[in-house]
Every structure is written in C-alpha cells, then in structure tokens.
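Engineer: here is a sequence with its predicted model. Questions after.
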Amino acid sequence: MEVYGKALALAAGLLLSVAFAPAAVSSFDWKLPEGVAPPPVPIDNPMSQAKVELGRKLFYDADLSIDGTMSCATCHEQRRGFTDSNRTHPGVHGDPGKRNVQTLANAGYFRALTWGDPGVKTLEAQALIPIAGTRPVEMGFAGQEAVLAARLAGQACYRRMFGEAFPEVGGEVSMVTIAKALAAFQRTLVSFDSPYDRRRRGEAVAVSAEAERGERLFKAGCASCHAGPLFTDADKARFHRIDAPFAGDQGLGDVTGEAADAGRFRTPSLRNAALSAPYLHDGSAPTLETAIRRHRVAMRLGDRQVAELVEFLGTLTDETFVTDPRFSLPKPGCGP
C-alpha cells in the first residue's frame, strides 16, 4: 500500500520530526518472548491498552471504507501472517491493486513501510494511505475524511473507546487519532516464536536435515538482505533489485526519478513466508520456489537446494502469532 494523493498531505504532520521514546520507559505490557525488545514508539503516541483495543476494533471494521465493504483485515488476514492470498487486492471501487500486500508482522521495527517509498517511516503515516490514498484508491475516503470521523463519532461505542484511548485530546475522533490507534495495534503484531526462534533460545525443537541445510544456504546467499532476526533490512530502509527492472512499476525509481533506482523494492520479511503466497512486489511468484528462482543469486542453485531453502523458510512460521486471540477479530461491542 503506497503513499499518493491527499493521503500524503494528511500524513505530512506524522512524517516530520518523528521522535521515538526509549522502550525502557514504557509501562505497556508487550507480552514478548524472553530476550525480545519491543519496537520503538513515537513520543507523541505512547502505548496504552485502551489505544491498542481501539486500534484492533478499527482494524477489523469495514466502516473504515467508504462503502462499508473493506477493513484493514480484508487485506491483512491473521491466518496468512497478516497478508493476502491475491496477487494484488482491488479497492472498493474496483480499482486494481498496485502491489502485493506485505506482512504486518514486526512492522513496528521497520523504517520503510511500503514497497517503494522510503518517505513513509511510521505506522501512523502508513495507516492513512489505504484509507485516503488515491494511487490506487483502496478504502475510498480521499477528500471525504470528515465523513469517516463523523461516522465513527456517531457511534456511542467509539465515543467511549476514543475517550479512553485519547483523554489528552478529549477523545477526539479524527484522522490523526484513527491513525494513532491503528498504529498502536499494529506495533503489538510481534512474531518471534517460530521453531527457528525457539531453537535459537535453546529449546529442543526438531527440524529436518533438509531445513538445516537450507539454513546454511540461506546464511550464505540470502541473509545480506533478508537480514537479522527480522529477516529483512526494512529496519534500515534499504531497497534492492533482484532481477531486471520491471516494466511500468519501477519501485523506488518511481519516487526518486533516478534510473539507478528502477526496479528496486523494499526487502519483504520472510517471517511466516510459507503462509503468504503469492510473492514479490506484484504477486507474480505463486510459490516460494518461484520467488527464489527470480533472484539472480539463486540461478546457480539446483532443485534440491531450492527445496532445502523452502524447508528452512517453513521453520519461520509462527503458529502462536497467527492464532493469538489478542490479534484476532474482536467480539462485537466496546472494549476487550
């Protein structure tokens, strides 16, 4: 989901001079695995349980689309690691999607939050793009943001929840508070409990010999971009070209206008990748095998080695994350 049109103006105040509070000063209970630090949090949007619960309700509410047919969860399904099974997802008016839906797992740690625009650096700014963006139109509120605020403010449940989440502004219902609540919920979508993680913590978790060989291959040839515990360098806001530039969609080049940036895209995280087909920025790779083959560095690999890489990627599936009730569709009504 990319930043274009009026959503850019709406996001401007959230994009500039972002300051983050040290995780140590937060009293919010993240419920993270041992040894995992929480993501950074903007000073002007501290975490609270009331804010997270509001963000969760908004995330699953189709009222965030102009015709009431699409929620954030329409494209970000928990069982798929908060991705989507379509190559791209059309908007409420039938506009074709521009790019494949990326995972929200661990997005709070990222410094680049779209496939091709390094200017979108916070979840608060990104949240406004599908709601009010125009290239493409997704949820359809461009130019009608006041309609959304009035729609939510007209519901007693939301008046109560915004009041509890944002007492410092009198429970104001606005695009700013909507974005802040959505961002707070998305920061809780932390995934570090896969078999890979449990083995790293010293737990006795059996994996196949194929997966172990695949891990060695991965570290040798893939980990420079799919780096570290996030399995992406999006936390460093880096963009890469994996094969020839793509016709039409030039990725980073569409933003910078530089020929050297044509076909460069943000590295997607590989966590829960086995659940998130299809792959690549345009969803053109139906399987992990196909996606691996699209990388120049994989051209010399044999079928057995590609299969071993796929087997290793399967160990990054976090079943706890994709079934955690804290992240699922909330019950009707207000509050938890």
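Structural biologist: Perfect, thanks for sending it. Numbers count the residues shown, from 1 in each chain.

Engineer: please count neighbours and contacts with C-alpha atoms only from this point.
Structural biologist: OK.

Engineer: who's in contact with the nearest residue to residue 187 once chain neighbours are set aside?
Structural biologist: Spatial nearest neighbour of residue 187, chain neighbours left out: residue 108 (4.7 Å); criterion: Cα to Cα, 6 or more residues apart in numbering. The contact partners of residue 108, by Cα atoms under 8 Å, 6 or more residues apart in numbering, come to 39, 40, 122, 123, 186, 187, 188, 189.

Engineer: run the last query once more with 10 Å
Structural biologist: By Cα atoms under 10 Å, 6 or more residues apart in numbering, the contact set of residue 108 is 38-41, 121-123, 183-190, 235.

Engineer: so residue 11 sits against residue 180, correct?
Structural biologist: No. Between residue 11 and residue 180 there is no contact, the gap being 11.3 Å when judged by Cα atoms under 10 Å.

Engineer: neighbour count winner among those two?
Structural biologist: Per other Cα atoms under 10 Å, whichever of residue 11 and residue 180 has more neighbours is residue 180, with 29 against 23.

Engineer: what's near enough to touch that one?
Structural biologist: 14, 42, 44-47, 51-52, 54-55, 123-125, 127-128, 165-166, 174, 186.

Engineer: next up, a second structure to put side by side with the first:
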Amino acid sequence: MIAAGLARWALLGAALTAAAQGVASAADAPASPITIELGRRLFYDADLSINGTMACATCHEQHRGFADGNRTHPGALDHPGKRNVPGLQNVAQLHHFTWASRATTDLEHQAETPLLGQRPIEMGMTEAVLAPRLKASACYTKMFAAAFPEKNGEISLTTATQALASFERTLVSYEAPYDQAKRGGAPLSAEAEAGRAIFDGKGGCRVCHSGDNFTDDAFHALEPAAAGDRGLADETGRAEDSGLFRTPGLRNVALTAPYFHDGKAPTLAEALRRHGLALSEAETGALAAFLESLTDRSFLADPRFSLPDAACPL
C-alpha cells in the first residue's frame, strides 16, 4: 500500500492540469501519484548514470530553479559539457526542450538525451544496463508494478522515461511576487515596476521573452555563432540556422546564473549588457529588479520536488 506521505501528490491536481496545457503529446495528461513519486526517485538516483556518479538532479538543482551554477557540466565519464544547464520550471509547457534542437517533441523522448546521448556523453547509460540495474532493486520492482499495472510492472527505458516525464510535469512555478501582484496581491516595488515598463517597452524584451513563461519557444541568433557550436545548425546542417538558440524562459532567472547557452555571462547585469540594450545604469538596475520578481521561493523549497526519503514508499 502506498505510504501516507505519498498522498501529498493528490493535492497537486490543479497544478498538473495547468502543466499539461499547451503540450501536444497525449502522454501529458496528469499521471498517478505513484508514477510521479517513481519519477522523482529516478530523478535523484545516480544509478541512472553508467558508473553511478550522476543523477538528473546533479545538474538540475531545485534551489537553482533546477539549473546549476556552472557554465557547462561535465558528464559522468568526464566528457566536457557542451551547453549551459537549463532550468526545468514549467518545462511541460515547452515544445523545444534544449538550447538548439527540434528533434524531441515530448518529455519522455527528451529524457533519453541525457541518459543515452553521445554528443556529448552526459549520463553514459545504455538500455542494456538500465533495466537490469533497476530490476535489482526491490523498491523499484514494487514501484514500477504499482505505477504501470497495465504493463505488468514493466521496467524498461520506456517506463523509466515515462515516470521521469511525469515528475517533470509537476514542476509548476507560478507563485513569484510577479504572479502574486498580477493576481491582486502585494504590489511590486517601484523599481521592479519601472523595470517591467522597460521590459515591455523600451527594452523590447517581450519580443522574444513573451507569454507566461517569458519565452516564445523559438530560435534566434543574438550573437554570431562561436567556433565549435553552430546552434541549431548542428542538428539541421543548414547554414541559415547557424547561431540560432532557443529563447530561454525567465522564471527564476535570478538564480540560474551563468547565462546564455554557453554560460559566458556570469551575472544578470552582464547578461543584460550582452543584449545590447541602450539603457542607463538605473534602467538596467530596474530591469534586473523586475527579473528578480520572477523568483518563486515556494517552488524552490517545495518538498514534493526535493530529494525523496531513503525508505521505499511502498
């Protein structure tokens, strides 16, 4: 029987529905509590890497908006990372999940990239190793059986990535000061309000950073392509795609430094300067204050998204 602590997931129903909106895959419907809990346990489990040294959470840290503080992060086998780790808040509402790829259309397939990918090698896992390793755990045997009764408790790459995706769809963040003010709560500071006016007007930020998640989910060239990383062109081979990278969302952006696809901007102020905006120092400060109002502290500390208890929940 599911442990009493697992019942807290039942309170997430409204958030799950919101997270599923706007995503094309039929698999994005709200999942069962045990499937979500299984996904959370897998997300924090270093055994998903080939040598047991790296979990999804190694790079996606909750207190940083599920990003990390490095320019790039080396893989489990010490292969150098290629791009900066993106945050995961509201990830289910995206159509493109990485800096420069249109290849994956749902979170299930996206999970295969860090698990199995070779360019670069991140977790270094293989299908041949993954299933037997998970089957060796009595806890996982019970959890997969409860999460996937229609598949007779199948433990495979398919069910593991389905569980991971189910957990990721719960990573909903809409409780920042900006959101609360928008709903009639405490107003933003005068500086942050001035920054919002700049964001929407003079700064032109809304052109690309649009919508509730402050991204148009499209690819743009902000700077010329650097040697060794042609952006979207690395996938498509088309010269016109050289230097194109996806617009990052800005929720919890104050905590996700360094910035840009290669992490070359160490601070928020430097990231703003690299956009070439003709702003005074005071205007840049106001814009930064507005961006800081997008920090959702409750999301960063929500126990539903944190490291699970060592004890098996079943």
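Structural biologist: That came through, no problem. Worth saying up front: this structure is predicted, and the values here are computed from it rather than measured.

Engineer: where does the TM-score land?
Structural biologist: These two chains, once laid on top of each other, score a TM-score of 0.92 by TM-score structural alignment, normalised by the length of the second structure; 300 aligned residues with a Cα RMSD of 1.7 Å.

Engineer: coming back round to it: quick check: neighbours shared by residue 11 and residue 180 of the first structure?
Structural biologist: Going by Cα under 10 Å, 6+ apart, residues that sit against residue 11 of the first structure and also against residue 180 are 124, 125, 127, 128.

Engineer: could you say which helix or strand holds the counterpart of residue 74 of the second structure in the first structure?
Structural biologist: Counting by TM-score structural alignment, residue 74 of the second structure corresponds to residue 90 in the first structure. Secondary structure assignment for residue 90 of the first structure, by DSSP states H and E: no helix or strand.

Engineer: these two touch, right, residue 90 of the first structure and residue 84?
Structural biologist: No. Counting by Cα under 10 Å, residue 90 of the first structure does not reach residue 84; the two are 11.6 Å apart.

Engineer: these two: which is more packed in?
Structural biologist: A direct count of neighbours by other Cα under 10 Å for residue 90 of the first structure and residue 84 places residue 84 higher, at 24 against 18.

Engineer: can you count the residues close to the residue lying closest to the more buried one once chain neighbours are set aside?
Structural biologist: Nearest non-adjacent residue to residue 84 of the first structure, counting by Cα to Cα, 6+ apart: residue 75, 5.2 Å away. Residue 75 of the first structure: 21 surrounding residues under other Cα under 10 Å.

Engineer: so who does residue 59 of the second structure touch?
Structural biologist: Residues counted as contacts of residue 59 of the second structure (Cα under 10 Å, 6+ apart) are 66-70, 72-75, 84-87.

Engineer: what's the burial count for residue 217 of the first structure?
Structural biologist: By the criterion of other Cα under 10 Å, residue 217 of the first structure has 18 neighbours.

Engineer: give the contact list for the alignment partner in the second structure of residue 137 of the first structure.
Structural biologist: Counting by TM-score structural alignment, residue 137 of the first structure corresponds to residue 121 in the second structure. The contact partners of residue 121 of the second structure, by Cα under 10 Å, 6+ apart, come to 74, 75, 76, 77, 78, 79, 80, 81, 82, 113, 114, 115.

Engineer: the residue nearest to the spatial centre of the second structure: what secondary structure?
Structural biologist: Geometric centre of the second structure, nearest residue: residue 88, 1.6 Å, by Cα atoms, centre = their mean. At residue 88 of the second structure, secondary structure determined by DSSP: H, G, I helix; E, B strand; the rest coil is coil.

Engineer: re the thing from before, just name the closest of the shared contacts of residue 11 and residue 180 of the first structure to residue 323 of the first structure, please.
Structural biologist: residue 127 (23.2 Å; Cα to Cα).

Engineer: could you give the number of residues near the closest one?
Structural biologist: Residues lying near residue 127 of the first structure (other Cα under 10 Å) number 25.

Engineer: which residue lines up with it in the second structure?
Structural biologist: Per TM-score structural alignment, the equivalent position to residue 127 of the first structure in the second structure is residue 111.

Engineer: now residue 86 of the first structure, nearest residue through space, not along the chain?
Structural biologist: Spatial nearest neighbour of residue 86 of the first structure, excluding adjacent residues (Cα to Cα, 6+ apart): residue 278 at 6.8 Å.

Engineer: what about the one you found, neighbour count?
Structural biologist: The number of residues packed near residue 278 of the first structure is 25, by other Cα under 10 Å.

Engineer: likewise for residue 251 of the second structure?
Structural biologist: By other Cα under 10 Å, the residues close to residue 251 of the second structure number 27.

Engineer: what's the separation between the counterpart of it in the first structure and residue 284 of the first structure?
Structural biologist: Matched to the first structure by TM-score structural alignment, residue 251 of the second structure sits across from residue 271. Residue 271 of the first structure sits 19 Å away from residue 284 of the first structure, going by Cα to Cα, to the nearest Å.

Engineer: ok, now residue 15 of the first structure?
Structural biologist: Distance, residue 15 of the first structure to residue 284 of the first structure, using Cα to Cα: 31 Å.

Engineer: cool, residue 310 of the first structure as well?
Structural biologist: Residue 310 of the first structure is 17 Å from residue 284 of the first structure, by Cα to Cα.

Engineer: next: residue 108 of the first structure.
Structural biologist: 27 Å.

Engineer: could you dump the shared contacts of residue 11 and residue 180 of the first structure to TSV with secondary structure and distance to residue 239 of the first structure?
Structural biologist: Shown next, in TSV, are those (DSSP: H, G, I helix; E, B strand; the rest coil; distance: Cα to Cα, whole Å):
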residue	secondary structure	distance to residue 239 of the first structure
124	helix	21
125	helix	19
127	helix	21
128	helix	22
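
Engineer: who are the contact partners of the residue nearest to residue 86 of the first structure?
Structural biologist: Counting by Cα under 10 Å, 6+ apart, residue 278 of the first structure touches 83-88, 100-101, 284-288, 290-291.

Engineer: try 8 Å this time
Structural biologist: Counting by Cα under 8 Å, 6+ apart, residue 278 of the first structure makes contact with 85, 86, 87, 100, 284, 285, 286, 287, 288.

Engineer: ok, residue 124 of the second structure next?
Structural biologist: Shown in contact with residue 124 of the second structure (Cα under 8 Å, 6+ apart): 49, 50, 75, 76, 77, 114, 115, 116, 117, 118.

Engineer: can you check residue 141 of the first structure too?
Structural biologist: Counting by Cα under 8 Å, 6+ apart, the residues that residue 141 of the first structure touches are 65, 66, 131, 132, 133, 147, 148.
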